[in-house]
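[1] sequence first, predicted model second:
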Amino acid sequence: MMPSLTLGPVLFNWPVDRWRDFYARIADEAPVDTVIVGEIVCFKRAPFFADAMGEVVERLTAAGKTVWFASPILVGSDRERAAMRDLVTGEGMTIEANDMGALALLAGRPHAVGPMINLYNEATLAWLAGRGAVAVSLPAELPAASVATLAKAGREHGVAVEVQVFGRAPLAISARCYHARAHGLHKDGCQFVCGNDPDGLAVTTMDGQPFLAVNGTQTMSHGCLCLAEELEALVAMGVDRFRLSPQAVDMVRVAQAFRALIDGERDGRDVAAELGGLIDAPLVNGFFHDTAGARHVASAGAALPA
């Protein structure tokens, strides 16, 4: 099976016009196969995009993209639980589950499993497959040996395995909003200050070194995960799908670069060099090479499984 490209959901709080225009361009120009939509980080943001969602989905579908809907990462209040239940029990939609509550509601129905679910071993993959999972997106912190093991298990259970190859890595989610707190605000009166940082709010150490990025209630890597140089090895492992996580850069250009890489038309180092010039953050791949995630390992050879 030919590897495919997935565009994950927009994780940041972009203005609705920018959000709509982003997906219009993805529909018209980006060589991605599947597009995942939905507000998964903060329930308070979702109403801003609700009226535009139908238009976006229609345009993506008309362009030949497969559209999946993502469930929220962290569901707290009764209102949030009701909204999540309405989403995942809807007819005619493929859902990517990002928390255990959504998984419980999806049992017995074909669905995808997002990278926010802790999937670290073959037993968990087998359990998910038995409950109806048709695709799983692995957590960004897995090393190459684990990816290879899970890709093999995916083939055995008929489950497509996906790996994120571009975008800030999601690391944690909290019921509290550090983005609001950083501006002296409470979560309930946040004034949506996360919208001021379309690629996340930089977090530095006490001595001023870049450390992490904050996106509302979500903690992300400072560096941009990029596995362009490792893509050939990932294909050899049997990984079926490659995820691009939207950033405030030219994502059409990113998608085109990875499509050319998948098709054997470009070299991984060449693609990595191009992408490094697009984003205002260092490229990192340390997790894949079984070292600190914030590192960049220049050569792909030594850390890959035999």
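    Thanks, I have it.
[2] for the rest of this, base every contact and every neighbour count on C-alpha atoms.
    Noted.
[3] okay, residue 296 and residue 135: tell me how far apart.
    Computed with C-alpha to C-alpha, to the nearest Å, the distance linking residue 296 and residue 135 is 28 Å.
[4] which of the two has more residues huddled nearby?
    Neighbour comparison, residue 296 and residue 135: the larger count goes to residue 135, with 23 against 19 (by other C-alpha atoms under 10 Å).
[5] surely the more buried one meets residue 111?
    Yes - between residue 135 and residue 111 there is a contact under C-alpha atoms under 8 Å: 7.2 Å.
[6] give the other helices and strands that the strand or helix carrying residue 271 contacts.
    Using DSSP states H and E, residue 271 falls within helix 268-276. Here helix 268-276 touches helix 251-262, going by 3 or more C-alpha pairs under 8 Å, 6 or more residues apart in numbering; DSSP states H and E.
[7] next, the one to line up against it:
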Amino acid sequence: MQLSIGSILYYWPRETLHDFYERMSASPADIIYLGETVCSKRRELKTDEWIELARQLSAKGKQVVLSTLALLEAESEMKTLRKICDNDGLLVEANDMAGVQVLSAKGLPFVAGSSVNIYNAATLKVLHKQGLKRWVMPVELSADTLQKILQEAARQGFADAIETEVFAYGHLPLAFSARCFTARSRNLPKDDCRFVCLDYPDGLAMRSQEQQSVFTINGIQTMSGDIYNLLGEVGRMEAIGVDVVRVSPCSGDMMPLLQQYRDAIDGKAQQIPAIADGECNGYWFGEPGMLTA
């Protein structure tokens, strides 16, 4: 199995982005996803700069994938999507069906992100015929469901032609909206948000009246309140047939975490740490996502 670093879901300053990817170029990750997937107003790096960064990381031995927006609402966003797809050689992660359509029409292979609703082998086969090379399992699916999908794909004879990736660590990306919840929390309209997402490098925690962690607000994106962590399930992923394990970026030093996942993938982990407070794994076990199984 390979280890991947997902695209940064939060809004970080330009210098922070460059510093992060400089460190990640020396990380044990095999694959790095780049680009803005949440909000088109986040332009600390322009499309050409993301592509240039991708080439720099590729030159350092990383497989790089450019990621697209998960919710497109304007023609300007479609223009950016087309530019990403016309990058001359880099693999693209399509996070909505518009991206799938553009890439398929060009005859280009692509990765289907977790926000593309692939819930069965029939859908997977259709997208494979359109050029799907790798798919990221929707985060709300369980290990048992994934196993059934891959078994059916094997029965239909195309399982070996695709790769499967699982989101294994980070706040789960759950839903998108045309409204910006972070701006609303500051009594600002979306069109004049003043880029307040920059104040929340790991999103804005949302708690119940009982102070239970419920969601994390990230602009127009709603995420899980707790961090999803499947470190203890890497062995089961391998047995099911997972090819790539994804870690989602967060602020702070990620190197120790990435090394833990690298060791687990390589079978070097002596002892897997237990799920910590503030972490969850319910969806993987077919339970409510916020639970710890």
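    Structure's in. What do you need? Source: prediction; values computed, not measured.
[8] related to what we said a few turns ago, any idea how far the helix holding residue 271 of the first structure is from the chain center?
    Centre-to-centre, helix 268-276 of the first structure and its host chain are 20 Å apart (C-alpha atoms, centre = their mean, to the nearest Å).
[9] that helix: what's the following helix or strand?
    With DSSP H and E, the next secondary element past helix 268-276 of the first structure is strand 283-284.
[10] ok, which stretches of the stretch 151-293 of the second structure are strands?
    Secondary structure of the stretch 151-293 of the second structure (DSSP state E, counting those that start in this stretch): strands at 163-176, 204-207, 213-218, 221-229, 244-247, 279-280.
[11] and among the ones you listed, the most buried is which?
    strand 244-247 (a mean of 26; mean count of other C-alpha atoms under 10 Å).
[12] so what's residue 83 of the second structure closest to, chain neighbours aside?
    Excluding the flanking residues, the one nearest residue 83 of the second structure by C-alpha to C-alpha, 6 or more residues apart in numbering is residue 47, at 7.7 Å.
[13] output the contacting helices and strands for the longest helix belonging to the first structure.
    Looking across the first structure with DSSP state H, the single longest helix is helix 46-62. Judged by 3+ C-alpha pairs under 8 Å, 6+ apart, the packing partners of helix 46-62 of the first structure are helix 16-29, strand 66-70.
[14] of all the residues in that helix, which ones are buried?
    Going by neighbour count (16 or more other C-alpha atoms under 10 Å), the buried part of helix 46-62 of the first structure is 49, 53, 56, 57, 59, 60.
[15] repeat that for stretch 112-120 of the first structure.
    Of the residues in stretch 112-120 of the first structure, 112, 113, 114, 115, 116, 117, 119, 120 count as buried by neighbour count, 16+ other C-alpha under 10 Å.
[16] mind checking which of the helices and strands packed on helix 46-62 of the first structure is nearest residue 204 of the first structure?
    When those are compared by C-alpha to C-alpha, helix 16-29 sits nearest residue 204 of the first structure, at 28.1 Å.
[17] tell me what that closest one is packed against?
    Checked by 3+ C-alpha pairs under 8 Å, 6+ apart, helix 16-29 of the first structure has helix 46-62, helix 251-262 packed alongside it.
[18] to what extent does the shortest one diverge from the second structure after superposition?
    Taken over the aligned residues, the distance from helix 251-262 of the first structure to the second structure averages 1.0 Å (mean C-alpha distance after the TM-score superposition for the first structure).
[19] now do the longest helix of the first structure: everything it contacts.
    16, 20, 23, 24, 26, 27, 35, 38, 39, 66, 67 (C-alpha atoms under 8 Å, 6 or more residues apart in numbering).
[20] just put the residues you listed in a markdown table and tack on neighbour count and distance to residue 272 of the first structure.
    Formatted as a markdown table, those follow (neighbours: other C-alpha atoms under 10 Å; distance: C-alpha to C-alpha, whole Å):
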| residue | neighbour count | distance to residue 272 of the first structure |
| --- | --- | --- |
| 16 | 15 | 30 |
| 20 | 17 | 28 |
| 23 | 20 | 24 |
| 24 | 18 | 26 |
| 26 | 21 | 21 |
| 27 | 23 | 24 |
| 35 | 23 | 23 |
| 38 | 20 | 28 |
| 39 | 23 | 29 |
| 66 | 16 | 27 |
| 67 | 21 | 27 |
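[21] a markdown table for these, including distance to residue 4 of the first structure?
    Converted to a markdown table, the contacts of helix 46-62 of the first structure look like this (distance: C-alpha to C-alpha, whole Å):
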| residue | distance to residue 4 of the first structure |
| --- | --- |
| 16 | 28 |
| 20 | 24 |
| 23 | 18 |
| 24 | 20 |
| 26 | 15 |
| 27 | 16 |
| 35 | 11 |
| 38 | 20 |
| 39 | 23 |
| 66 | 11 |
| 67 | 14 |
